[in-house]
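**Q** The following comprises the amino acid sequence and a computationally predicted model.
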Amino acid sequence: MKPAAFEMVRPADAPEAGRALAAGDGAVKVMAGGQSLGPMLNLRLARPERLLDITALPGLSDCRETASHVEIGAAVTHARIEDGDCPEPIAGMLRHVAGGIAYRAVRNRGTIGGSLCHADPAADWVTALTALGAGVVATDGTGATREIPMPAFMLGAYRTALRPDEIVTAIRIPRHSPAARWGYHKICRKVGEFADAIGAFVADPETRICRAVFGSTGGAPLLLPDLAAHAARTGSPAGLTTVKTALEHSGLSLSAVKIHQLAVAHRRAVEEALADV
């Protein structure tokens, strides 16, 4: 199939893109790498009248770092992160996650911001960046910016907290100490496919931060602080029965198979993180 006819526009900056989005009243879509939107266009699941190509907007392809944060532009590709072209807020985690996304051809074009905005529950970045305590920087049609914490950014499957005149311009990730540990494990039918279950675990004893995150739940990533606290306190994951019980009482509608997959992914992520402790 081929997409319905549309107009391609290249705004000069983020505020112009935001104004065009708001004026389009749903008939305008943002195009970055196009690895999610492209197939939807070809299948005519999306039929925008206009596409905004934001890949050349100032700053969106930059990686910056400060004493407290790493900031990654929304148009930075997965491949650049995989290849170590961006600073790491915690040793090795971003490269590991980026290297496991789909296939290299997809990683060469797909962007971190586009993945977040698509908000697929089975995507990697929504879970990994939640575990890292990241914030999403959104810019509106006036040029004003705000930072949205990851737990508040994804509202559900394919839904985000972005306003009609906002685009994502960067992701801000707090730096972790050299003592920080992380684990990230996903269960897929085969390499390159979207995950059936994701477990992410980050613990930093110096800042006393510990997060256990479950991804591919059918909606936004799930944070379970009690399981994170157990791992930090004992140096090992909770038993599968305990994890399954926590998932059953999480308020999500999950099948028994999904609960088992998530419990296994969590256990392996914690084991990876604490293996040498």
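**A** Perfect, thanks for sending it.
**Q** can we go C-alpha only for contacts and neighbour counts from here?
**A** OK.
**Q** quick one: contacts for the nearest residue to Gly156 once chain neighbours are set aside?
**A** Leaving aside its sequence neighbours, Gly156 sits nearest to Gly219 (C-alpha to C-alpha, 6 or more residues apart in numbering; 4.6 Å). By C-alpha atoms under 8 Å, 6 or more residues apart in numbering, the contact set of Gly219 is 121, 155-157.
**Q** So which residues of the stretch 151-277 of the chain form strands?
**A** Taking DSSP state E, counting those that start in this stretch as the test, the strands found in the stretch 151-277 of the chain are 154-156, 159-160, 167-174, 181-187, 197-204, 209-215, 222-223.
**Q** which of the ones you listed sits most buried?
**A** strand 197-204 (a mean of 27; mean count of other C-alpha atoms under 10 Å).
**Q** Run a quick neighbour tally on the closest residue to Glu7 other than its chain neighbours.
**A** Distance criterion C-alpha to C-alpha, 6+ apart; nearest residue to Glu7, sequence neighbours excluded, is Arg50 at 4.5 Å. For Arg50, the neighbour count with other C-alpha atoms under 10 Å is 20.
**Q** surely Arg50 meets Pro3?
**A** No - applying C-alpha atoms under 8 Å as the test, Arg50 and Pro3 come out as separate, 12.0 Å apart.
**Q** quick revisit: if I pick the residue nearest to Glu7, what's in contact with it?
**A** Shown in contact with Arg50 (C-alpha under 8 Å, 6+ apart): 6-9, 27-29.
**Q** got it, and Gly215?
**A** Applying C-alpha under 8 Å, 6+ apart, the residues near Gly215 are 121-122, 124, 126-127, 197-200, 221-222, 262.
**Q** and the gap between it and Ala157?
**A** To Ala157, Gly215 is 12 Å away according to C-alpha to C-alpha, to the nearest Å.
**Q** Could you do Phe214 as well?
**A** Taking C-alpha to C-alpha, one finds Phe214 at 14 Å from Ala157.
**Q** Could you dump the strands of the stretch 151-277 of the chain into CSV and include distance to Gly239?
**A** Formatted as CSV, the strands of the stretch 151-277 of the chain follow (distance: least, C-alpha to C-alpha, whole Å):
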stretch, distance to Gly239
strand 154-156, 28
strand 159-160, 33
strand 167-174, 30
strand 181-187, 17
strand 197-204, 14
strand 209-215, 14
strand 222-223, 17
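**Q** this is the other structure I want to compare:
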Amino acid sequence: MKPAPFAYAVAADLDAALAQLAAGETAKPVAGNQSLGPMLNLRLARPGLLVDIARLPALRAVEEGADAVRYGAAITHAEIEDGEVPDATGGWLRAAAAGIAHRAVRNRGTLGGSLAHADPAADWAVVMTGLCATAIVEGPEGARRVAMEDFLTGAYATTLRPGELLAAVEVPRPGPGTQWGYWKFVRQVGEFAKASATVLVDRAHGRLRCTLGALGTAPLVLPQAEALLAGDCTPAEAVAAALPDRTKEGRALHEVALARALSQAGIDSAGGSGA
């Protein structure tokens, strides 16, 4: 199929992009075009104007701080995978990026584009939520910071308001001895996950987080993180409490994903980590 007719503009800078997006209700930003492109061809999306933001310096910048690294939204998956930008986590981001779709997609797809698209099964949605990342949003009223678990609100839904852009993602640096695990189920390389989970144990900064992804909605931060880490709650119990409306069969993959993420983080889901 072919997309419905639309106008196309290359933004000169971030201010120009915001002005162009605010000018019409049907304007949409485009960078890697790995998600929007197929939607255009299927006519699931029919914007009147596409504003190209892929090469904006403000969205391509990476800023290193003592406590976090801020990644411009137009940084590609491949640039993270290849180590062309610093990895705030010491390797976890590179590993996650390497598992996204296929290399051709990673060459073009962007960090911000994936998060703004908010596919429930996408890697960055659950990984950035699990790492306690922060979305930096720019819009007509200025910049605002939104915790990732609040930025992603549902399937293909975010807190972005009309005329706003996801400009950057800030990822905290983990403290000494931090443990991390990320597991996803895919039938074959390149597919979206059927179930996924992350585990973060950063006691130096008081960040303990167990997160489920690929739920058909936004990632879910489990309230039982401390109990899971101590072995007082099993993955099956935590998932059952979090997804009470699903059958045991419907929860099975998420239970195993959480157990394997705990194992990757060096935590015995039966007996706790002792960390």
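**A** Yes, it's here. Note that the structure is a prediction, hence the values are computed from the model and not measured.
**Q** re the thing from before, what sits in contact with each of Gly215 and Ala157 of the first structure?
**A** Residues touching both Gly215 of the first structure and Ala157 (C-alpha under 8 Å, 6+ apart): Pro121.
**Q** residues in the second structure aligned with stretch 161-174 of the first structure?
**A** In the comparison with the second structure, stretch 161-174 of the first structure aligns to the range 159-172 (TM-score structural alignment).
**Q** and the matching stretch, how far out from the chain's middle?
**A** Relative to its chain's centre, stretch 159-172 of the second structure lies at 12 Å (C-alpha atoms, centre = their mean, to the nearest Å).
**Q** Need the residues that contact that stretch.
**A** With contact meaning C-alpha under 8 Å, 6+ apart, stretch 159-172 of the second structure is reached by 18-19, 21-22, 25, 29, 58-59, 67-73, 88-89, 112, 116, 128, 131-140, 150-153.
**Q** Test my guess that Arg44 of the first structure contacts Pro3.
**A** Yes - here Arg44 of the first structure reaches Pro3: they are 5.7 Å apart, a contact under C-alpha under 8 Å.
**Q** picking that back up, the residue nearest to Gly156 of the first structure corresponds to which position in the second structure?
**A** In the second structure, Gly219 of the first structure lands on Thr217 (TM-score structural alignment).
**Q** quick one: its match and Leu165 of the second structure, what's the gap?
**A** Distance of Thr217 of the second structure to Leu165 of the second structure, given as C-alpha to C-alpha: 21 Å.
**Q** if we can go back for a sec, which one of the contacts of Gly215 of the first structure sits closest to Arg104 of the first structure?
**A** Nearest to Arg104 of the first structure out of those is Asp124 (C-alpha to C-alpha; 14.8 Å).
**Q** Trace that closest one over to the second structure, please.
**A** That one, Asp124 of the first structure, aligns with Asp123 by TM-score structural alignment.
**Q** Now that match. Nearest residue, chain neighbours left out?
**A** Ile100 (6.6 Å).
**Q** any idea which helix or strand carries that neighbour?
**A** Using DSSP states H and E, Ile100 of the second structure sits in no helix or strand.
**Q** next one: the one 5 residues further on
**A** Assigned by DSSP H and E, Val105 of the second structure belongs to helix 103-108.
**Q** Gly130 of the second structure versus His77 of the second structure, what's the distance?
**A** His77 of the second structure is 18 Å from Gly130 of the second structure, by C-alpha to C-alpha.
**Q** I meant Ala98 of the second structure, not that one.
**A** Distance from Ala98 of the second structure to Gly130 of the second structure, by C-alpha to C-alpha: 17 Å.
**Q** next one: Ala168 of the second structure
**A** Distance of Ala168 of the second structure to Gly130 of the second structure, computed by C-alpha to C-alpha: 17 Å.
**Q** Repeat that for Gln264 of the second structure.
**A** From Gln264 of the second structure over to Gly130 of the second structure the distance is 14 Å, taken as C-alpha to C-alpha.
**Q** More neighbours: those two, which one.
**A** Higher neighbour count among Gln264 of the second structure and Gly130: Gly130, with 28 against 17, using other C-alpha under 10 Å.
**Q** so how much does the helix or strand where Ala58 of the second structure lies differ from the first structure once superposed?
**A** Assigned by DSSP H and E, Ala58 of the second structure belongs to helix 57-60. When the first structure is superposed, helix 57-60 of the second structure averages 1.6 Å from its matched positions, counting by mean C-alpha distance after the TM-score superposition for the first structure.
**Q** so that helix aligns onto which residues of the first structure?
**A** Mapped onto the first structure using TM-score structural alignment, helix 57-60 of the second structure spans residues 58-61.
**Q** Tell me where the stretch 51-200 of the first structure has helices.
**A** For the stretch 51-200 of the first structure, the helices defined by DSSP state H, counting those that start in this stretch cover 78-82, 93-99, 104-109, 112-118, 124-131, 150-153.
**Q** Give the buried residues for the longest helix along the second structure.
**A** Secondary structure of the second structure per DSSP state H: the longest helix is helix 248-264. Neighbour-count burial for helix 248-264 of the second structure, counted by 16 or more other C-alpha atoms under 10 Å, picks out 251-264.
**Q** can you state the direction angle for that helix and strand 207-213?
**A** Relative orientation of helix 248-264 of the second structure versus strand 207-213 (axes from the mean of the first three to the mean of the last three C-alpha atoms, to 10 degrees): 140 degrees.
**Q** which residue numbers in the first structure go with helix 248-264 of the second structure?
**A** Aligned by TM-score structural alignment, helix 248-264 of the second structure falls on residues 256-272 of the first structure.
**Q** How about residues contacting the matching stretch?
**A** Contacts for stretch 256-272 of the first structure (C-alpha under 8 Å, 6+ apart): 182-187, 196-201, 212-215, 217, 231, 236-240, 243-244, 247-248.
**Q** at 6 Å what do you get?
**A** 183-185, 197-201, 237, 240, 243 (C-alpha atoms under 6 Å, 6 or more residues apart in numbering).
**Q** Export the residues you listed as CSV, with columns for distance to Asp226 of the first structure.
**A** As requested, the contacts of stretch 256-272 of the first structure are exported to CSV (distance: C-alpha to C-alpha, whole Å):
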residue, distance to Asp226 of the first structure
Gly183, 17
Tyr184, 18
His185, 19
Ala197, 19
Ile198, 18
Gly199, 15
Ala200, 14
Phe201, 12
Pro237, 11
Leu240, 14
Val243, 10
